[in-house]
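[1] Test case, fold it:
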Amino acid sequence: MGADGFVRRHRMTSETAGGDAGVAGASAGAEVRWLGGRIWGVSESLVGSLSPRIGGETDIQTVQFSGGPLEVADTSEPDYEGLPQGASTSTHMFAGAVAGIMEHCLMFPIDCVKTRMQSLQPEPAARYRNVMDALRRIVTTEGVWRPLRGLNATAVGAGPAHALYFACYEKLKKSLSDIIHPGANSHLANGAAGCVATLLHDAAMNPSEVVKQRLQMYKSPYGGVIDCVRAVWRTEGAAAFYRSYTTQLSMNVPFQALHFMTYEYLQELLNPHRQYKPSSHVVSGALAGAIAAAATTPLDVCKTLLNTQESLVGVPAAGQAGGRAVHGHITGLAHAFRTVYRLGGLPGFFKGVQARVIYQMPSTAISWSVYEFFKYVITKHQLDKKRAQQREGDK
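    Presented below is the predicted three-dimensional model:
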């Protein structure tokens, strides 16, 4: 399947899926249309224009007789196992950016539910039994577009964040594997590469997470992304956009270590020759995401609390005995842990675990399958182009 056909088909879908949602849903509807026009417009132009340098090009032999070269025979098809190592950094970045945007945007309604379900003291109207109950009630009481509010903030952050994330991971994975276990795949190298890549990913994504989660909360006071950014900047300062950064890293570093190590291990079992095999990418990505998500839910609850700074959560004043609740800012991971335990006990650390696992399984499956697809398509496109040019030059 060609990349151009893939892009055109999805572009048609994104352009015909919109609708008039009324005044209440206008902001989210505009975000969807804004996003669709840009994702596929960029995809269509870049897939054909990127020119990665391929390390392991196809073998071409010249059959020569006494009269000179007669024909050029192509002795091998591009082997997917060799493509990822030969793909350029720009290919990894583009494939990663598309994968990240699609992953976050397709799963955004579930992410909205997860944020709501992690609220420590939700209002009665925002108490949900499960994921489907939450989605149904949000749509019926707040409008069909409400679960998509904040989507454009996520798209703006997800593109560059995942571009850096996958490019860094691919580079470090190979470099560290050559050091730790030359000539073979090293799980330690995969985990370490994932941890370092997370530092770059979270640095780019954290401000978008803050804005997105504040817009997702029940009765969010903000009119939109720009209004939220201005209000947070004015009332809490620029540091508010990175208040949860250390917590995000504390969660994502073990998450990504588990995620990458599990994914690569499952790939060895399901796809030992590392061919382009979509089913193995989907299954490996889903299982890796589920395991990592369940294990790191307590840290995700603390991150949500730091990002949203729920006004209903009473924060004891410094040095005040008896835990009398006053409004204030939750300032760090330790403070967030104490607040979660005080208000919810041990079960409070696993609020929203069902929504988190349900979100992460298809999310990581989408991310890996889209990433591997674009990496394969772009690199194969360039190999075919080089082979065609070689044939033309030898005629």
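[2] from here on, contacts and neighbour counts on C-alpha atoms
    Fine.
[3] give the contact list for the nearest residue to His187 once chain neighbours are set aside.
    Nearest residue to His187, sequence neighbours excluded (CA to CA, 6 or more residues apart in numbering): Met261, at 5.6 Å. Neighbouring residues of Met261 by CA atoms under 8 Å, 6 or more residues apart in numbering: His187, Leu188, Asn190, Gly191.
[4] Now, those residues that are in helices?
    His187, Leu188, Asn190, Gly191 (DSSP state H).
[5] Highest neighbour count among those residues?
    Among these, the one with the most neighbours (other CA atoms under 10 Å) is Asn190, at 27 neighbours.
[6] Would you enumerate the residues in contact with that one?
    Asn190 sits in contact with Tyr169, Lys173, Ser177, Ala257, Phe260, Met261, Glu264, where contact means CA under 8 Å, 6+ apart.
[7] What about these, which are in helices?
    Using DSSP H, those in helices are Tyr169, Lys173, Ser177, Ala257, Phe260, Met261, Glu264.
[8] Go through these and say which is closest to Val7.
    The closest of those to Val7 turns out to be Tyr169 (CA to CA; 25.6 Å).
[9] Could you work out the end-to-end span of stretch 209-223 for me?
    17 Å (CA to CA, to the nearest Å).
[10] Out of the contacts of Asn190, give me the one that has the most neighbours.
    Busiest of the contacts of Asn190 [other CA under 10 Å] is Phe260, holding 26 neighbours.
[11] Here is a second sequence; please produce its structure as well for comparison:
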Amino acid sequence: MSQTYLLTPDNAALSRHPVAATNKATTISGKDALAGAAGGVVSVLLGQPFDLIKVRLQTSDSGNVWQVVKGIWLHEGPLAFYKGAALPFLGVGASVSIQFMTFHSLRQYFERQQHSQRASTGQNYLSGGAAGIANSIISGPVEHIRTRLQLQPHGVARLYSGPSDCVRQIFAKAGVAGIFKAYPTTVLREFQAYGFYFAAFEASLGSIASLKGKERKDIAVWETIPCGALAGIAFWIGSYPIDAVKTRLQSDGFGADARYRTTWAVVKEIWQYGGFRGFWRGLAPTLVRTSLSSAGCFAVIEHLRKLM
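    A predicted model of the protein is given here:
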């Protein structure tokens, strides 16, 4: 999955009453869940076309962004940019809840242990990494299925009629293990990505609050937008080479049809044909995508939370 949807408590309130605040049980209200789901939908709408371009570039050793976009537009049509978007839309609400509760539970644990007003950047990284591991239970299968739908031929040559047919065919070939193809690599990607993501958001938001002398609840919606964009960029800068390997593994065949026998085989192939730069193919559209989708996601979340 792509990056998602952080709902953050009032850090200034924690600074005034650190022990009492961090001893509160972590909960996610209906308001938070609704705002997070709405932000996630916006994130998918803004980011899905760029994700498709990323996947096409990561699974090819030639071509550039313009050639990929032109080919999709001419041969598959504009709606093809949203191939595989159905599952991310369906999984948004669950992902928000898992990430939010895992991140804040662990962060509050750190704060209780050290009686601190705020977790350190390193602790936010570890808390975010734990949220990523928890999220991988959903993101692993979702991204696997989405990748196959994004890469399948267009028109009568297509392999799957939709997400459910893709799941059915994968299960018939490889069972549950097939649905979770490349799962260890996905876990590693999620840990690294969400560690950077949450740490960057908390650090940038905390800096803005300190510079302006504001409490968290008084920060305007527009002020969270650059923090969200920065968090999204950190997400991918910290994890993109791992994601490139994961994408090739998830697009591979099963059993005797598998092209790669090990993860290391993917790493060697990418290095052989692209060198160091091969691990970063497709990064430019991904950074554009993540800046838009993360900023839009946070803006929607904050706006809805203030309204409700």
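[12] Which two among the contacts of Asn190 of the first structure are spaced furthest apart?
    Ser177 and Ala257 (14.9 Å).
[13] Show me the strands in the first structure, by range?
    For the first structure, strands defined by DSSP state E occupy the ranges 60-65, 68-74, 315-316, 325-326.
[14] Run through the neighbouring helices and strands of the last one.
    Here strand 325-326 of the first structure touches strand 315-316, going by 3 or more CA pairs under 8 Å, 6 or more residues apart in numbering; DSSP states H and E.
[15] so where do the helices sit in the stretch 251-395 of the first structure?
    278-295, 297-308, 333-348, 353-394 (DSSP state H, counting those that start in this stretch).
[16] Verify the stated contact: Ile233 of the second structure with Ala284.
    No: using CA atoms under 8 Å, Ile233 of the second structure is not in contact with Ala284, being 10.5 Å away.
[17] The two - which one has more neighbours?
    Ile233 (23 against 12).
[18] Now distance to Tyr222 of the first structure too, for the ones in helices among the contacts of Met261 of the first structure, in TSV please.
    TSV is the format used below for these (distance: CA to CA, whole Å):
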residue	distance to Tyr222 of the first structure
His187	44
Leu188	44
Asn190	40
Gly191	39
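[19] And Glu269 of the second structure, what's its match in the first structure?
    Aligned counterpart of Glu269 of the second structure in the first structure: Thr339 (TM-score structural alignment).
[20] who's in contact with the residue nearest to its match when sequence neighbours are not counted?
    Of all residues not flanking Thr339 of the first structure in the chain, Val315 sits nearest, at 7.4 Å (CA to CA, 6+ apart). With contact set as CA under 8 Å, 6+ apart, Val315 of the first structure has these partners: Arg324, Ala325, Val326, His327, Gly328, His329, Ile330, Thr339.
[21] Considering the residues you listed, which is situated nearest to Asp394 of the first structure?
    Ile330 (68.7 Å).
[22] Tell me if I'm right that that closest one and Leu306 touch.
    Yes: using CA under 8 Å, Ile330 of the first structure is in contact with Leu306, at 6.2 Å.
[23] ok so, going back, who wins for proximity to Gly143 of the first structure among the helices of the stretch 251-395 of the first structure?
    Per CA to CA, nearest to Gly143 of the first structure of the helices of the stretch 251-395 of the first structure: helix 353-394, 20.5 Å.
[24] follow-up on the earlier one: ok, of the ones in helices among the contacts of Met261 of the first structure, which one's closest to Met12 of the first structure?
    Among those, and counting by CA to CA, the member closest to Met12 of the first structure is Asn190, at 37.4 Å.
[25] Check the alignment and tell me where that closest one lands in the second structure.
    That one, Asn190 of the first structure, aligns with Asn124 by TM-score structural alignment.
[26] Now restrict the contacts of Val315 of the first structure to buried residues only.
    Buried subset of those (neighbour count, 16 or more other CA atoms under 10 Å): His329, Ile330, Thr339.
[27] of those residues, closest to Gln121 of the first structure?
    Out of these, the member with the shortest distance to Gln121 of the first structure (by CA to CA) is Thr339, at 11.3 Å.
[28] Reformat the helices of the stretch 251-395 of the first structure as a markdown table; add distance to Leu199 of the first structure.
    Shown next, in a markdown table, are the helices of the stretch 251-395 of the first structure (distance: least, CA to CA, whole Å):
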| stretch | distance to Leu199 of the first structure |
| --- | --- |
| helix 278-295 | 17 |
| helix 297-308 | 16 |
| helix 333-348 | 17 |
| helix 353-394 | 18 |
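[29] which of those sits most buried?
    Greatest average neighbour count among these goes to helix 297-308 (a mean of 25), per mean count of other CA atoms under 10 Å.
[30] Who are the packing partners of that one?
    Going by 3+ CA pairs under 8 Å, 6+ apart, helix 297-308 of the first structure lies up against helix 187-216, helix 245-270, helix 333-348.
[31] which bit of the first structure covers stretch 38-55 of the second structure?
    Under TM-score structural alignment, the match for stretch 38-55 of the second structure is residues 98-115.
[32] ok, residues contacting that stretch?
    Against stretch 98-115 of the first structure from outside (CA under 8 Å, 6+ apart): 39, 43, 131, 134-135, 147-148, 151, 154-155, 158-159, 161-163, 213, 216-217, 304, 352, 355-356, 358-359, 362-364, 366-368, 370-371.
[33] Tell me how far Gly129 of the second structure lies from Arg189 of the second structure.
    Distance from Gly129 of the second structure to Arg189 of the second structure, by CA to CA: 9 Å.
[34] can you check Lys246 of the second structure too?
    Lys246 of the second structure is 8 Å from Arg189 of the second structure, by CA to CA.
[35] Ok, Lys54 of the second structure next?
    16 Å.
[36] who's more crowded, these two?
    Arg189 (27 against 23).
[37] residue in the first structure matching the more buried one?
    So Arg189 of the second structure corresponds to Met251, using TM-score structural alignment.
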